[in-house]
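**Q** Predicted model follows, preceded by the sequence.
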Amino acid sequence: MGRLTQNQPFDVQDRLIPKVGSGDKILFWQDKWVENRPLHERFPNLYVLESEKGCKVSDRYKVGQHGIEWFWGSNNALTSEDLLCEWADCISAVKEVNIQETSDVWLWKTGSVTSDSMVKTIRGELDHINVLNETKVLKWLHWIPKKVNCFLWRVVLDRIATKEALQIRRINLSSLQCVLCNNEVESVNHLLMTSESAQLVWSLIFQWMNIPLPGYILSVVQLLETIDSHSWQKKIKRAVYVVVAATCWNLRLMRNECIFKNKSPNITNLIGNIKAISYTWIKNRAGLQEIIWEKWRSFSF
């Protein structure tokens, strides 16, 4: 279910380079702080005996009269000559690292260059990763609640649990028919765009906004592309986007109530809910105090 990008993810663990200070942030066995290789790979027998596998570097040494003194801190004793020899080799390896009184720092490796501006560097790399064409129409607006932004993102990627998607996951269902029309298989675009109920809802919503609704739109992605192509003022375009998000959200809620609460679809109530909830989001989240309910009812700014 859903679509995959063609981008190859980078290995974060391979790109993170620890700069050891006191060892307060670096895992003794699991991080690459000695010769760029985790100690649990070099000394697997010791790692099996370790009782605190997530211990920090600072948990395995103390500062004595003669400097740094490393010790075996596990509750399981080293009982054989082979294990004692392996621990001696481990001590020899960690002694090559210079322990300091400063805090540990994580660097980000890009090619042969490491940088301590990790967040900035990673963000720069992420900005150059190609995104799915479908997601280019998404607007992560603070006017819309986070859960609805995430819902719309999943809609665009075809990743909501429709009956069609559940069938693909091999979940047995008594019927795959859309509960709103009982005529076709319930897919994302059928539920939210092309079912008779959805088409009626969109027609009424766009009449309310006084915007012509093209007849060729068969998916949420096409609808968002159409909105994005308009030359409206930024505020108007955002308001329309909010209404579209509220419509998709409420269509989904109506579908769930039909399935789980045995309610019948009520288009009149749904239209009222869409207008009310979109007004609430804009009024409380966009800071547009000039928008009052009387004007919003006629979609007038």
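**A** Structure's in. What do you need?
**Q** CA only for contacts and neighbour counts going forward, please
**A** Will do.
**Q** now for the helix ranked longest in the chain, which elements pack on it?
**A** Taking DSSP state H as the criterion, the chain has its longest helix at helix 234-260. Here helix 234-260 touches helix 146-156, helix 220-229, helix 267-281, going by 3 or more CA pairs under 8 Å, 6 or more residues apart in numbering; DSSP states H and E.
**Q** Got another one to weigh against that:
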Amino acid sequence: MALAEVNDKWVWIETNLYEFLICTVKRMLSKRNDYCGNYVLEWCKWLPLKCIVFVWRAEMEKNATGAACIDLNINVEVSNCPFCDYSDETVSHLFCSCMIASTIWLHISRWCKIALFVVSSVRDILELQNLMRLTGLVKNVFHGILIVGCWCLWRARNSLRFENKEVQVEEIIREIKSLGYFELALN
């Protein structure tokens, strides 16, 4: 490898142009890309901020699951999934591969009359409305339902983990529907 004696140049990521153009910056910002590699969450305006922040943290796997607590050297009595007690409680397991989560997503796909879907990460859940090629209000509502679904799963997990309340899929589905309708009606 040899070094060449060439002047350094600044080049825009999107266009390979050497000059500054406002329209290029506007186009870059409107594409919702983050060039440092972070996922940019599509916000759902009609949901409470706590739900949005929760799924944003879940996508980064920053929620206090059993496995995350162990990774941070926090003593926890049990690190298995409280729903199935089969696997370590990770964000991906809790929202994607656990039997309870799979059943919730099955009910949501039937309720929303869309094709059955399988997800392997929270990012998959958050991008599902794009993969289904939904548009307009239908896209926004479905996206909101998915976020509410994650929030309700987490609340059911917390009730089971901290209050020993029995988890019933029908109750979680009822909560998803009522929260979804309630929040949509407010906005």
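**A** Noted; the coordinates are in hand. All values reported here derive from a predicted model rather than from experimental measurement.
**Q** circling back: please work out the angle formed by the directions of the longest helix of the first structure and helix 220-229.
**A** With axes from the mean of the first three to the mean of the last three CA atoms, to 10 degrees applied, the angle from helix 234-260 of the first structure to helix 220-229 works out at 160 degrees.
**Q** and the helices and strands packed on helix 234-260 of the first structure as TSV, adding mean neighbour count?
**A** Below are these laid out as TSV (neighbours: other CA atoms under 10 Å):
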stretch	mean neighbour count
helix 146-156	18
helix 220-229	18
helix 267-281	17
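**Q** Between those, which one is closest to residue 193 of the first structure.
**A** Comparing those against residue 193 of the first structure with CA to CA, the closest turns out to be helix 220-229 (6.7 Å).
**Q** whereabouts in the second structure does that closest one align?
**A** Using TM-score structural alignment, helix 220-229 of the first structure lines up with residues 122-131 of the second structure.
**Q** mean shift of the matching stretch relative to the first structure?
**A** With mean CA distance after the TM-score superposition for the first structure, stretch 122-131 of the second structure departs from the first structure by a mean of 2.0 Å once superposed.
**Q** Report the buried residues of the longest helix of the first structure.
**A** 237-252, 254-255, 258 (16 or more other CA atoms under 10 Å).
**Q** Report the mean deviation for that helix after fitting onto the second structure.
**A** In the superposition against the second structure, helix 234-260 of the first structure averages 0.4 Å from its aligned positions (mean CA distance after the TM-score superposition for the first structure).
**Q** Kindly calculate the angle that that helix makes with helix 267-281.
**A** Using the same axes, to 10 degrees, helix 234-260 of the first structure lies at 130 degrees relative to helix 267-281.
**Q** Report the inter-axis angle for helix 234-260 of the first structure versus helix 146-156.
**A** 80 degrees.
**Q** residue in the first structure matching residue 71 of the second structure?
**A** Aligned partner of residue 71 of the second structure by TM-score structural alignment: residue 168.
**Q** Quickly note the distance from its match to residue 176 of the first structure.
**A** The spacing between residue 168 of the first structure and residue 176 of the first structure, counted by CA to CA, to the nearest Å, is 11 Å.
**Q** Same list, the helices and strands packed on helix 234-260 of the first structure, but as TSV with distance to residue 84 of the first structure please.
**A** Conversion of those to TSV gives the following (distance: least, CA to CA, whole Å):
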stretch	distance to residue 84 of the first structure
helix 146-156	53
helix 220-229	63
helix 267-281	65
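**Q** wait, which of those is closest to residue 90 of the first structure?
**A** That would be helix 146-156 among these, by CA to CA, at 47.2 Å.
**Q** For the helix or strand following that closest one, buried residues please.
**A** Following helix 146-156 of the first structure in sequence order, the next helix or strand is helix 163-168 (DSSP states H and E). By 16+ other CA under 10 Å, the buried positions in helix 163-168 of the first structure come out as 163-166.
**Q** how far is helix 163-168 of the first structure from where the chain is centred?
**A** Its chain's C-alpha centre and that of helix 163-168 of the first structure lie 22 Å apart, by CA atoms, centre = their mean, to the nearest Å.
**Q** Have a look at how far, on average, that helix is from the second structure.
**A** Mean deviation for helix 163-168 of the first structure: 0.5 Å (mean CA distance after the TM-score superposition for the first structure).
**Q** Kindly provide the distance from residue 237 of the first structure to residue 222 of the first structure.
**A** 15 Å.
**Q** which residues in the first structure form strands?
**A** Remark: strands assigned in the first structure by DSSP state E are 16-19, 61-64, 67-70, 105-110, 113-115.
**Q** Would you format these as a markdown table with distance to residue 190 of the first structure and mean neighbour count included?
**A** Formatted as a markdown table, the strands of the first structure follow (distance: least, CA to CA, whole Å; neighbours: other CA atoms under 10 Å):
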| stretch | distance to residue 190 of the first structure | mean neighbour count |
| --- | --- | --- |
| strand 16-19 | 45 | 18 |
| strand 61-64 | 63 | 12 |
| strand 67-70 | 65 | 14 |
| strand 105-110 | 45 | 17 |
| strand 113-115 | 48 | 13 |
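**Q** Looking at those, spot the one closest to residue 294 of the first structure.
**A** Going by CA to CA, the one of those nearest residue 294 of the first structure is strand 105-110, 54.0 Å.
**Q** Can you check which part of the second structure that closest one sits on?
**A** By TM-score structural alignment, strand 105-110 of the first structure lines up with nothing in the second structure.
**Q** which helices and strands sit right next to that strand?
**A** Here strand 105-110 of the first structure touches helix 12-15, strand 16-19, strand 113-115, helix 118-127, going by 3+ CA pairs under 8 Å, 6+ apart.
**Q** So which residues make contact with the last one?
**A** Residues lying outside helix 118-127 of the first structure but in contact with it, judged by CA atoms under 8 Å, 6 or more residues apart in numbering, are 106-108, 115.
**Q** how near is residue 113 of the second structure to residue 144 of the second structure?
**A** Distance from residue 113 of the second structure to residue 144 of the second structure, by CA to CA: 15 Å.
**Q** scratch that, residue 179 of the second structure is what I was asking about
**A** From residue 179 of the second structure to residue 144 of the second structure the distance is 10 Å (CA to CA).
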